[in-house]
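Q: quick one: sequence and predicted model below, then my questions.
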Amino acid sequence: MEKIRTKATVLIIPGLRDHVADHWQTLLEERLVNVRSVPPLETDKLNCEKRVAAIQAQLEKIQGPVILVAHSAGVLMTLHWAAKYQHDIQGALLVTPPDLSMEWPANYPSADTLRQEGWDPLPNSKLPFPSIVAASSNDHLASYAAVEEMAKQWGSQLVNLGAVGHMNPAAGFGLWTRAEQFIQKLDLIDEQILLA
């Protein structure tokens, strides 16, 4: 299998379940040459501030531009990170962000727990770097309309993936080559600006 090369370093930001063996992010990491991943927290796994600090710790180890690839709660972590820190971010792929105002199924943290752990309120200002929000039309953690509104607030390009659930192994998704296409698009942003 030929590995995929990018000029920017790709930083994988998983959701609350961290690194799942058959998850598209885990498989993507194996296919990229220039890649890092935010490691799981040992304790206080629901603490948003610690999750954000873990992103920053990885970014401090990277020289040059970075493409963020976040899924689910990883998207929320990215928003909190962007409101607090700065780095040379070339772009971000933000996949199926959950809606904090929605009641989630019983196997997910409650709205009260997330508020106590610092996730809510979510910063909703425009992101200071280009971003693509990939949304599902049948995600049980966010309606398409809610994600459409989020993308608008963040200044992101919105892509409708169709009925892909929460875009995880439970929804039948492992290897997702379209993520590679989005990353390559973000990796070419500087060249596109120069050619314009």
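A: Perfect, thanks for sending it. Numbering: from 1, shown residues only.
Q: alpha carbons only for contacts and neighbour counts from here, please
A: Noted.
Q: can you pull the contacts of the spatially most central residue of the chain?
A: Among the residues of the chain, the smallest C-alpha distance to the mean C-alpha position (CA atoms, centre = their mean) belongs to Ala70, namely 1.4 Å. When contacts are counted by CA atoms under 8 Å, 6 or more residues apart in numbering, Ala70 touches 12-15, 78, 92-95.
Q: how about Val20?
A: Contact criterion CA under 8 Å, 6+ apart gives Thr26 as the residues in contact with Val20.
Q: here comes the other one, which I'd like you to weigh against the first:
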Amino acid sequence: MSVVRVLLLPGWQNSGPDHWQSRWEQLHGDRRVEQHDWDWPRRGDWMARLDEVLLENDRPVLLAAHSLGCQLVAAWSEHSQHTARVTGALLVAPPDTERADMPPQLHNWRPIRRSRLPFPSVAVISSDDPYCAVERSTQMAADWGSGVVMAGPRGHLNAESGLGDWPEVRALLLGL
């Protein structure tokens, strides 16, 4: 058994079966942090759920977040007393929840938390993500103290992006 656990933090409405997070769950046995409400996500509820799963055992954790899961990491790290258990975070396609065209279900995720993360992190950003302009995503990454990897024009870096098992980003996560 690996010393480090990988916790998968899906975004709004969860990750479907062809999403890289779901593939990692099947291939590598990573643990998806299941939320009580995927459709109307409440920031405080999601933060509490991450703490619950994190405290299930004493093993250190790598966080692999997609979309709203990135905003979860930022908000959670400002409030949790358990951030020392996290050895690193992969932040894929952080959305701009402050945009005027965001669905009302995501208004609860305003303002975006921008404090420096207390653990190493890297943001993977698409140049044509429909949910966040490159300038906004790179600024969030800078605020969080995250390295940046540009993925090129790959959309929202989800199942529709055709990433498959995404081994190069898995290696990036494990390198943290």
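A: Arrived safely, thanks for sending. This structure is a prediction, so every number in the text was calculated from the model and none was measured.
Q: just the TM-score for the two chains, thanks.
A: The TM-score (TM-score structural alignment, normalised by the length of structure 2) is 0.90; 174 aligned residues with a CA RMSD of 1.8 Å.
Q: tell me if the residue nearest to the centre of structure 1 really is in a strand.
A: Yes. Applying DSSP: H, G, I helix; E, B strand; the rest coil, one finds Ala70 of structure 1 inside a strand.
Q: report the two of the contacts of Ala70 of structure 1 separated the most.
A: Between any two of the contacts of Ala70 of structure 1, the greatest separation by CA to CA is 14.9 Å, found for Gly15 and Ala92.
Q: now the helices for structure 1?
A: Remark: helices of structure 1, listed N- to C-terminal, are 24-31, 48-59, 73-84, 111-116, 144-154, 177-187, 189-195; assignment by DSSP state H.
Q: could you list the residues in contact with the last one?
A: Helix 189-195 of structure 1 is contacted by residues Gln90 when judged by CA under 8 Å, 6+ apart.
Q: now with 6 Å?
A: By CA atoms under 6 Å, 6 or more residues apart in numbering, no surrounding residue is in contact with helix 189-195 of structure 1.
Q: off-centre distance for it?
A: When C-alpha coordinates are averaged (CA atoms, centre = their mean, to the nearest Å), helix 189-195 of structure 1 and its chain have centres 23 Å apart.
Q: what do you get for stretch 150-162 of structure 1?
A: Distance of stretch 150-162 of structure 1 from its chain centroid, counting by CA atoms, centre = their mean, is 12 Å.
Q: give me the contact list for it.
A: Looking at what lies outside stretch 150-162 of structure 1 - CA under 6 Å, 6+ apart - the contacts are 124-127, 131-137.
Q: make it 10 Å
A: Contacts to stretch 150-162 of structure 1, defined as CA atoms under 10 Å, 6 or more residues apart in numbering, come from residues 79, 92-99, 123-139, 144-149, 167, 178.
Q: Ala100 of structure 2 touches His107, doesn't it?
A: Yes. With contact defined as CA atoms under 10 Å, Ala100 of structure 2 counts as touching His107 (9.4 Å).
Q: these two: which is more packed in?
A: Between Ala100 of structure 2 and His107, His107 has the larger neighbour count (other CA atoms under 10 Å), namely 17 against 9.
Q: pretty sure Ala83 of structure 1 sits against Leu127.
A: Yes. The pair Ala83 of structure 1 / Leu127 is scored as a contact, 8.4 Å apart, by CA under 10 Å.
Q: list the contacts for the counterpart of Ser125 of structure 1 in structure 2?
A: In structure 2, the residue paired with Ser125 of structure 1 is Ser115, using TM-score structural alignment. Under the criterion of CA under 10 Å, 6+ apart, the contact partners of Ser115 of structure 2 comprise 74-75, 77-78, 140, 142-145.
Q: and which of the residues you listed is nearest to Gly44 of structure 2?
A: Out of the contacts of Ser115 of structure 2, the one with the shortest distance to Gly44 of structure 2 is Ala75. That distance is 8.7 Å, counting by CA to CA.
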